[in-house]
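I would like the atomic coordinates for the input below:
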Amino acid sequence: MTSPDPADSRDRMRRLRARLGTLAFGGDYNPEQWPEETWQEDVRLMREAGVNLVSVGVFSWGRLEPRPGVHRFDWLDRLLDLLAEHGVAVNLATPTAAPPAWLAHEHPETLPVDADGQRVAFGARQHYCPSSPVFRHHAADITRRLAERYAGHPALAMWHIGNEYPGLAYCHCEVSAAHFRRWLAERYGTVDALNEAWGTAFWGQHYDSFDWIGTPRNRLLGGPNPAHRLDFVRFSGDASLACFAAERDIVRGYTPDLPVGTNFMGGFKNLDYWRWAAEEDVVAIDVYPNSWDPEGQIHSAYNFDLMRSLRGGEPWLLMESATGPNVQRRRNSARPAGQLRPRSLQAVARGADSVMFFQWRESRVGAERFHSAMLPHGGTRTRVWREVRELGNELPRLAGLAGGRAAAAETAVVWDWESWWAVELPGHPSVDLDFRERVLAHYRPLWHANVPVDFVPPRADLSGYRLLVVPSLYLVDDAGARNLTDFVRDGGHLVMSYFSGIVDEHDRVRAGGHPGAFRELLGLLVEEFSPLQPGETRGLSHAGRPGVAGEWQDVILLDGAESLAEYTEGEYRGRPAVTRHRFGTGSATYLGTSPDPATMSALLLDAARRAGVTPVLDTPEGVEAVRRRAGDGGDHLFLLNHTDRPQEVTLPAGTGPDLLGGPPPEGDRLRLTPYQVAVLPEAADR
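Now for the predicted structure:
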């Protein structure tokens, strides 16, 4: 597997932007669900709505190859010709996320097996074992035929490999087990090295041969070996990545100048997107926050920041989002009128070069027939259609932003998938520790304060940051621990929360007491972990203000650190709950509990001030301020009113008129109507 050269990837994306001439706008187009006479109406309405890019063929394998070796490309020929004629570019998918019925019927061994040993049935999607050589052979064949046929077609603008990897996250079939054993042999070299890494001396689990090792299925007496589980998660991600890379390399051979990618699912647990992002030309995301969740925009923002960070701040693509309900929840309310605009342009503000949806036309059949779409069941008479058309026709006003990066962040949040996998395994002081909730608890105050945030892995170059936020980094290798320690020693400010630095990369507890990797940095010893019971809290005092501690308590012994907050009730009354330690020329703040939101905000924003971090702008609650640079330079201030109320913002000096045509400010005051977005160029010398 040869990763694409980053410079080549940037060139491919520059060519795509030049072709589109503006930000990409469109969505998944599934014309195989409709009679061909509908296609003419589709392309007419696409042009009316400003659509310039559609994803085609994601689930079309059964239509393209209805029987083994029998191919039907004529319908796709006509469709791509029609789209090219109307100036709509195509993001052509390899259809391997939906293997056809004949493959499951003739080769049932390609269907995955779950952790209970049950084989998954045909009838939905993504029903394949990524280790299956039979699946891989047929996936490569259909991919090659598509690439041969459509290389050079005037509609083809980029490639969409598969869809939302993986299907069943962990396959336990015998083919996967054999593949896992080969993977382990390559990783460890000798079975003795594996025994040492896995700690098989516990419960007499010693192996004399890789051949003895299976997948960690559910039917075990007692707790599973955590290192075994962790390596199986790593292996499973590698097996899916190999499937992606094989298809990528095929299409690259026929169309070397076109960008290739797949669609990520934001803060998705099962795949290490740091690794995946390095294997594609552009990061893309499918994101579906609750439209009625008052924090939906915060959930979107952290996902957008994560996607932007995966390739070092390069522009990314919003590949799928929803115009309204997305049928994932028990009750799916309609999106409030006007909300589509700020939720979509929020992605552009945070670095996206596209706004795209699932899907173009709302389905009449299938599992997602009530999933919202750009063109609803009610057609062009609906409010959703009007909002989609208005959005598509105003996006060209932001064409100059395409290719531009979000403004540089001074704050970074450490995000590590391997630590996430490990921290949520069983057998811990609390099995309720939710990594994403920990991240959001730290991210939320920064979002409210309009503090720009990047995400970084533990070994990243941290030299450009002033503040580093580390939510529950349970697993960290020595190099990552040194990197974070050196950041503070050299003058950086760090905020770290509980259950960090506990184990090495093999999930072995570090010697010398907790938090093993960071004891010297934090200037303390965690004598005991004492998680609180569900619903249980303790009083907290920080800077003379009362607060509440929940979820977790560390019993802390100070060893150079000072106490910033103490428990005010319970067994640990008067003992430190939050500490700060001066280390080198920097400082490290440690949260030994989950403070209430107000205390958490005070602690994080105080650390940001001490670090010299500058927010974008002070705004009323519910108004988001983000800065993005244009492709040819020049900053633009986005103001997004996520509320259903008018809001007033005091503007910084040197802002120009709203690119979206909104009313001018009155002096330095700009009034935003409900759900309004303003994009204001800023003077170069601000």
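
CA atoms for contacts and neighbours, from now on please.
Fine.

for the protein, longest helix please?
Identified as the longest helix of the chain according to DSSP state H is helix 226-254.

ok, and what's touching the following helix or strand past it?
On the C-terminal side of helix 226-254, the closest following helix or strand by DSSP states H and E is strand 260-261. Contact with strand 260-261 is made by 158-161, 248, 252, 280-284, as judged by CA atoms under 8 Å, 6 or more residues apart in numbering.

one more, please, to line up against the first structure:
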Amino acid sequence: MPETTPTGLHRLAYGGDYNPEQWPESVWQEDVRLMREAGVTMVSVGIFSWARLEPEPGVHDFGWLDRLLDLLHEHGIRADLGTPTVAPPAWFYRAHPEALPVTREGTRYAFGSRGAICHSSPAYHAAAADITERLAHRYGSHPALALWHVHNEYGVPVSACYCDTCADRFRHWLDARYGSVGAVNDAWGTAFWGQHYTAYDQIDPPRVTPTVGNPAQQLDYRRFADATMRDNFVRERDILHRLAPGVPVTTNFMTALSQCDSVDYWAWGREVDLVTNDHYLITDGRRTQVNLAMAADLTRSVAGGAPWLLLEHSTSGVNWQPRNPAKRPGEMARNSLAHVARGSEGAMFFQWRQSRRGAEKFHSAMVPHAGTDSRVWREVVALGADLGALAGLRGTRTVADAAMVWDWHSWWAQSLEWRPSEDLDARERADSFYETLWDRHLTVDFAHPEADLSAHPLVVVPALYLTTEAAGRNLRSYVENGGTLVVSYFSGIVDEHDAVHPGAHPGALRDVLGLTVEEWSPLGEGETVRLTERAGDRALTGDVWTEFVVPRGAETVWTYADGPAAGRPAVTRHRLGEGTAWYVSTRLAPPALDAIIGAACEDAGIAARSELPRDVEVVRRTGEGGTYLFALNHTSADAKVPLDGPGTELFGGEAVTGHLAVPAGAVRVVRLA
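Below is the predicted model:
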């Protein structure tokens, strides 16, 4: 089995992307001195260095990288060494312009950015394999090497290419998947609009058409594009495994950012030795700490619950959003330690030294333009000391309370054209359900819809438009065996080919939910409906969506008081076997959704944690290294967190019992006795 932790790293990983090629070598000595001052244990190098490593075809310059890795090793700093295949040199594209990707509209991208790659290009395959082999031969046994870092953020900014090379490879992919053109016709429903094919060479990528193209074809092309990128990763990974055995291989994911929704990370998680992730705060008015926790929980789940690594985030503001505010004092430490609480074995940044030139010169860094006489630098040094105090938790695992079903293929299908309402948004539903659970101080695992759910007393399904028969059976079995399930609207509708399940909606989920849906009635912009509770006086408000629900074993808990489905069930509860399944047929904002989640928690035997203040985050990691309780105060007021036993607060070293005092904006970590 390959190693799954960075070799030679005995503390948590701390550092960032280091791009010394942007600076004269006279700066390098100062960099490593500052790295030691900050407590840096590992840096990522070489990710965008192909043009420097191979300035001309077949002409290589490794001397600067030799000197750099030797310097890092001399100062006790480990290296996450990149294969620079995300950014081929200008000479490569001059020789192979066909390796630049083509858009659906037929426009070929130009050189001058990053990630402009046709992943089907044979020339790219050969050149990427060559530079990877050379790096592996030269540095596979270098004493500074801790981790191989293949490519960078696959799928950003281009995942799918629509050129003729991709068209040919897509046809071979279809033949391997379906076995015959007839089977492709059946899967895609080509009888509709006369799209029947009689030979593979008639099939093209889903390029621009006069009106909506075949949705099943579009869905399969997203699968093909994802698989093609993954094949390229595996090709480089296998070279590194062969030539540098014992050194783990990764690539940096972007699990919860919409910019990378083209990647099925369930599949990718099985291919890397160590799951790593990049996370950047979306500062659009949302509670950034909730999105951060969601990204960390999802990444841990992609890793199968095992420890993972935050490979990039920012010390302060980024540079690519409409508005890029600086992080407030203490926010960088809270962000970093929130990831560690949820399973990361460290906190890495983009980047070490802030660039003076290029597209990311206004992106924050560990050493900012202001230098070491700055708040950011002082916080960087303080965070390094805090992470140094947490070395003992390496290998422990985060403890989860509930699970959320998450499936990229379903999202791809739901995002295609001509759905019943443009306001249907799978990501928005996932965010809302997650925020509701987060506000109840519940730590969440994410799960594929066909995965074993039995370890979780509560499972929520915010959006599962595409639900396979196997997934439907899995969710039913989960409930029958004692689980509590909460399902949101527009789930269970189609199979893996985007074909509507036979019979009434919600298709594959009819039996577990104990109901059918006669018809949907999406609401107009700004229109709302009121829900009343059958056995109480609570009223809720929904928007975007309503349904004509017919109970077939389920009981009605909330009813539509007005709107198109007035008098009909809005929220139902179905007792099935030893468990219970809830259904929510309209869009509820988190405060209203909490009423349903609260009732489901009672069914699941999950006690309310009302003693914890809002926006005070409490997470546990446990294992052979002990049990660690993280308390993160995202508020401007001091807080107290109850402890279920005595322990030692690791940043201050004091013994604590009863309650843990957490100052405003601060983080405390207790190793429980």
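
which members of the contacts of strand 260-261 of structure 1 are the farthest-apart pair?
Within the contacts of strand 260-261 of structure 1, Arg252 and Ala284 form the most distant pair, 18.1 Å apart (CA to CA).

more neighbours: which of these two?
Neighbour count, other CA atoms under 10 Å: between Arg252 of structure 1 and Ala284, Ala284 has more, with 27 against 18.

map the more buried one onto structure 2.
By TM-score structural alignment, Ala284 of structure 1 lines up with Thr276 in structure 2.

which non-adjacent residue is nearest its match?
For Thr276 of structure 2, ignoring the flanking residues on the chain, the nearest one in space by CA to CA, 6 or more residues apart in numbering is Leu309 at 4.6 Å.

separation between the residue mapped onto Phe244 of structure 1 from structure 2 and Asp273 of structure 2?
The equivalent of Phe244 of structure 1 in structure 2 is Phe233 (alignment by TM-score structural alignment). The gap separating Phe233 of structure 2 from Asp273 of structure 2 is 12 Å, by CA to CA, to the nearest Å.

quick revisit: mean deviation, the longest helix of structure 1 versus structure 2?
Mean deviation of helix 226-254 of structure 1 relative to structure 2 after superposition (mean CA distance after the TM-score superposition for structure 1): 0.5 Å.

the corresponding residue of structure 2 for Pro376 of structure 1: what's it in contact with?
In structure 2, Pro376 of structure 1 lines up with Pro368, judged by TM-score structural alignment. By CA under 8 Å, 6+ apart, Pro368 of structure 2 lies in contact with 353-354, 374, 376-377.

for the most centrally placed residue in structure 1, which non-adjacent residue is closest in space?
For structure 1, the residue nearest the mean C-alpha position is Gly266 (2.1 Å; CA atoms, centre = their mean). Of all residues not flanking Gly266 of structure 1 in the chain, Asn303 sits nearest, at 5.2 Å (CA to CA, 6+ apart).

that's a helix at that neighbour, yeah?
Yes: assessed with DSSP: H, G, I helix; E, B strand; the rest coil, Asn303 of structure 1 lies in a helix.

need the counterpart of it in structure 2.
In structure 2, Asn303 of structure 1 lands on Ala295 (TM-score structural alignment).

quick one, strands of the stretch 51-200 of structure 2?
Using DSSP state E, counting those that start in this stretch, the strands found in the stretch 51-200 of structure 2 span residues 78-83, 145-150.

deepest in the core, which of those strands is it.
Highest mean neighbour count of these: strand 78-83, a mean of 28 (counted as mean count of other CA atoms under 10 Å).

that one against structure 1, how far on average?
Superposing on structure 1 and averaging over aligned pairs (mean CA distance after the TM-score superposition for structure 1), strand 78-83 of structure 2 comes out at 0.3 Å.

would you mind giving the residues in structure 1 matched to that strand?
Residue span in structure 1 matched to strand 78-83 of structure 2, by TM-score structural alignment: 89-94.

residues in contact with that stretch: which ones?
20, 52-58, 80, 83, 142-143, 146, 155-162, 247.

returning to what we had before: of the contacts of Pro368 of structure 2, closest to Gly514 of structure 2?
Val376 (55.4 Å).

what about the closest one, neighbour count?
By other CA under 10 Å, 25 other residues sit near Val376 of structure 2.

give me the helices and strands touching the helix or strand harbouring it, please.
Following DSSP H and E, one finds Val376 of structure 2 within helix 375-388. If contacts are counted by 3 or more CA pairs under 8 Å, 6 or more residues apart in numbering; DSSP states H and E, helix 375-388 of structure 2 sits against helix 26-38, helix 331-341.

most tightly surrounded among those?
With neighbours taken as mean count of other CA under 10 Å, these reach their highest mean count in helix 331-341, at a mean of 23.

quick check: that helix aligns to which part of structure 1?
Under TM-score structural alignment, the match for helix 331-341 of structure 2 in structure 1 covers residues 339-349.

what about the helices in the stretch 401-550 of structure 1?
Here the stretch 401-550 of structure 1 has its helices, by DSSP state H, counting those that start in this stretch, at 417-423, 435-448, 478-489, 519-522.

TSV please, covering those and showing mean neighbour count and distance to Ala322 of structure 1.
Putting these into TSV (neighbours: other CA atoms under 10 Å; distance: least, CA to CA, whole Å) gives the following:
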stretch	mean neighbour count	distance to Ala322 of structure 1
helix 417-423	22	26
helix 435-448	18	22
helix 478-489	18	38
helix 519-522	21	44
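
and these as CSV, adding distance to His179 of structure 1?
Below are those laid out as CSV (distance: least, CA to CA, whole Å):
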stretch, distance to His179 of structure 1
helix 417-423, 20
helix 435-448, 29
helix 478-489, 29
helix 519-522, 39
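
out of those, nearest to Arg508 of structure 1?
Among the helices of the stretch 401-550 of structure 1, the nearest to Arg508 of structure 1 by CA to CA is helix 417-423 (10.6 Å).

by how much does the closest one deviate from structure 2 on average?
Mean deviation for helix 417-423 of structure 1: 0.7 Å (mean CA distance after the TM-score superposition for structure 1).

just give me the neighbour total for Thr382 of structure 1.
12.

for it, which non-adjacent residue is spatially closest?
Nearest non-adjacent residue to Thr382 of structure 1 (CA to CA, 6+ apart): Pro376, at 7.3 Å.

so where is stretch 549-557 of structure 2 in structure 1?
Stretch 549-557 of structure 2 lines up with residues 556-564 of structure 1 when matched by TM-score structural alignment.

quick one: contacts of the matching stretch?
Contacts for stretch 556-564 of structure 1 (CA under 8 Å, 6+ apart): 522-528, 542-543, 575-582, 592.

ok, 6 Å please
Residues outside stretch 556-564 of structure 1 that contact it (CA atoms under 6 Å, 6 or more residues apart in numbering): 523-527, 576, 578-581.
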